[in-house]
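1. Just the structure for this:
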Amino acid sequence: MYPLTYVDGYRIPIREEVYVLDIIPLTAGPATISSDQKLSLFNPTNLKAGPQLNLLTQHGNITCAKAYDAGNAVICTAGEDGSVSMWDLRNDPRRADVARLTDNPVSVSSLACSDAGYSVVVGTELQDHQASIIIWDVRSNSAPVLHYKEVHSDDVTELNFHPSNHNILLSGSTDGLVNICDIRIADEDEVIIQTFNHDASIHHAGFLNDTEVYALSHDEKLALYDMAENHQNGAATTDFGDMRQVLGCQYIANVTTKLNGAGAVIGAGAHDQQAFELIHMRKGQGWNLDRDGSVGLPGAHSSEIVRSFCFDDKAQTVFSAGEDGFIKAWRPNA
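-> Coordinates of the predicted model:
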């Protein structure tokens, strides 16, 4: 394992316990959402100076955020009250909130955006025996253009658009299913074009490339599936099993797909050891974990859980965020 060095950081300076919930990598620098209901943007070379932009969201409790546009200037946030806000981070803070999508009263548990398809999508928690996937066209941001009520039977915990087709949407749920949907189809009986049964509550799921997807359960089971025609039975093509046993960790924070198609990175933590490790998942003859080439963040976020991590490849920096209220920057030794 190759250790990185902690070079910079910032902690939210308030007395009560505040979690940094997620990091969203943007062109301008890392953005974070935190449990004090803030959306913050940081200078990637000077975290300790504090947020360059610090916006108070209005969702009750904020739950998720995603970049909307390829230029990474607009970000969407959503939360407990069911609404979605769109923020243009180039604007003055008083004018940063550029759109608010409503007509959903149910708490949002997942979010996806596609500027190619002018789409913002939320997945909701289960309420009144119904969990929804709701889609807005931001060119007419009043009422949703689609509302699926039967795609999942429990909380919709993950949404991701296909990397090259903005009409294809992946959804994951605590019902154990990962569904691939064609959102050009309004009929709920026809919208699902493929289903993978992970047989455990979905924590994270996403596309690895044009045909392969991963699914990670809340009990840390990881498996890969393939949409290609020669894998139509829906069974896992690679089943890694319980990652706590495979990696000797206590939790998986997330799986981050590499944008160049060179696999993915698994973030694995052990809070009682104050450890966090980044393990590359590569594809050769099959998918394999590169344990020898793993990268460590020594000390991590002390004994607190690491919630999120992301990369700035140009600056050779890893950013991490955790339940200690910190965002941290890590780099190789000079």
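2. switch to C-alpha atoms for all contacts and neighbour counts from now on
-> OK.
3. SS state for H280?
-> Recorded secondary structure, H280: strand (DSSP: H, G, I helix; E, B strand; the rest coil).
4. wait, it sits on D290?
-> Yes: using C-alpha atoms under 8 Å, H280 is in contact with D290, at 5.4 Å.
5. residue boundaries of the strands in the stretch 51-200 of the chain?
-> Ranges of strands within the stretch 51-200 of the chain are 53-56, 62-67, 74-79, 84-88, 97-101, 108-114, 119-124, 131-137, 146-152, 156-161, 168-173, 177-182, 192-197, based on DSSP state E, counting those that start in this stretch.
6. Which one, of those strands, ends up nearest to F326?
-> Closest to F326 of these is strand 53-56 (C-alpha to C-alpha; 15.0 Å).
7. Mind listing what's buried along that closest one?
-> Buried residues in strand 53-56, counting neighbours by 16 or more other C-alpha atoms under 10 Å, are found at 53-55.
8. With stretch 302-312 instead?
-> Those would be 302-312, for stretch 302-312 by 16+ other C-alpha under 10 Å.
9. now swap in stretch 146-162 and tell me
-> Neighbour-count burial for stretch 146-162 flags 146-148, 151-162 (criterion: 16+ other C-alpha under 10 Å).
10. before we go on, could you also do this sequence so I can check it against the first one:
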Amino acid sequence: MNDGLPPQIPITYEPALIQPPLALRQSSAFSHGDIYIFDIAANSNNLIVSASNHQIKLYNPQTLAIKNVLQFHTDTISQIKPHGEHLVMSSSKDGRVAVWDLRTEGAPVQVFTAPNNNPLLSFDLNLSESILAAGTELVEYDASIHFWDARNPTKLMSTYAESHSDDITNVKFHPTNASRLMTGSVDGLICQFDLTDMDEDEGIMVVSNTGSSINKIGYFGPQSEYIYCLSHMETLSLWNAEDADAIHHFGDIRGVSQSALGLTLDYGIDCQYETESGRLFLLSGSNEGNINILHVNATSLQLCQVLSGGHSEIVRSTCWDSRRGILYSGGEDAKLGLWTANALQETIPLQVASASSRHGSPLQARSEGKSARSTPY
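-> Below you'll find the predicted structure:
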């Protein structure tokens, strides 16, 4: 008998895994009133924030001073991603993926529109920057993955409509294989595809049934050979990407809350793989606004640090450059938090790897030619 309580997940306290520790350096209000922050991303020059009023705001990443406001979407912004130093991409329930050139004012430089303006919940651009994929909400019994030629917003290459039976919450291309795609859904399935010939039946490689509505998925490991999965039921599981076998089910991560360690864990935010150390970290939060950073071992968790004082309500998103010792946070209190390592010098800029640093970007070249706890979805 376990009287209905989740099994206790083994946890230890290992503060040495994050040294020097992070501390709140600055807090800023996104806006006033009943508005909360959905998503946070960053490149070297901008902190990029989306919120429930359909706005995207750009901030100075060191001072949190407002730089610009991007307004285009007419419904919930489901995801934002920087692309290189000058481009930002955003998807929305208005059925569009917008590409913004931050060097220009006004409208996006490209817009990809889903058939029938079906609400888009997730998107990604593959490694070769040739395919844009986006997942939809369930509409009239169909949840689809749309594929566009990234060089031509009017060219819809294919649509997959058979693999998922509910909202597609995650679309992730493999970090090193431009033809490999992973999707996650409220139906509990993680599907992996080979897009060599863009045929859905032939392209589906493996399917993992997590048994829970999927909130966040991502690749990790030296060759991106593993997958983490956070569910809307606040469970965490690890999977083998090649054969879809489960490595470990942690179960309900709220079971790790321990007052003796100052840890209250009410929900998961996301996981992050640190390539330099090979470590996977779980970022989680408490209903009071604390942020917990935990190292994920094969069958246990290690608490590294609890960040407190930056938020008073649920934290929806974080953006963490662990190598540089900088973390941004945003939540339902409409506040932005800037956390830095104690030894961080004020004058050192944020460094974030970008696609454009690897090779020329067709998206960027095109734009340069034009101008010299409810779920967010």
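11. quick revisit: could you redo the buried residues of strand 53-56 of the first structure as CSV and give each row distance to R94 of the first structure?
-> As requested, those are exported to CSV (distance: C-alpha to C-alpha, whole Å):
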residue, distance to R94 of the first structure
L53, 11
N54, 11
L55, 9
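12. picking up where we left off before, in a markdown table: the buried residues of stretch 302-312 of the first structure, plus distance to R139 of the first structure and secondary structure.
-> Output for those, formatted as a markdown table (distance: C-alpha to C-alpha, whole Å; DSSP: H, G, I helix; E, B strand; the rest coil):
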| residue | distance to R139 of the first structure | secondary structure |
| --- | --- | --- |
| S302 | 45 | coil |
| S303 | 45 | coil |
| E304 | 41 | coil |
| I305 | 39 | coil |
| V306 | 37 | strand |
| R307 | 33 | strand |
| S308 | 31 | strand |
| F309 | 32 | strand |
| C310 | 30 | strand |
| F311 | 31 | strand |
| D312 | 31 | strand |
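13. so which of those residues comes closest to V121 of the first structure?
-> Using C-alpha to C-alpha, these come closest to V121 of the first structure at S308, 21.3 Å.
14. Have a look at H280 and D290 of the first structure and say which one is more surrounded.
-> Neighbours were counted for H280 of the first structure and for D290 using other C-alpha atoms under 10 Å; H280 has more, 24 against 14.
15. on that earlier part again, what's the closest of the strands of the stretch 51-200 of the first structure to V255 of the first structure?
-> strand 156-161 (12.3 Å).
16. average offset between the closest one and the second structure?
-> For strand 156-161 of the first structure, the mean deviation from the second structure after alignment is 0.7 Å (mean C-alpha distance after the TM-score superposition for the first structure).
17. Contacts for that strand, please.
-> Residues outside strand 156-161 of the first structure that contact it (C-alpha atoms under 8 Å, 6 or more residues apart in numbering): 109-114, 121-126, 131-133, 167-174, 202-207.
18. Repeat the analysis, applying 6 Å as the threshold.
-> Applying C-alpha atoms under 6 Å, 6 or more residues apart in numbering, the set of residues contacting strand 156-161 of the first structure from outside is 109-112, 123-124, 169-173, 204, 206.
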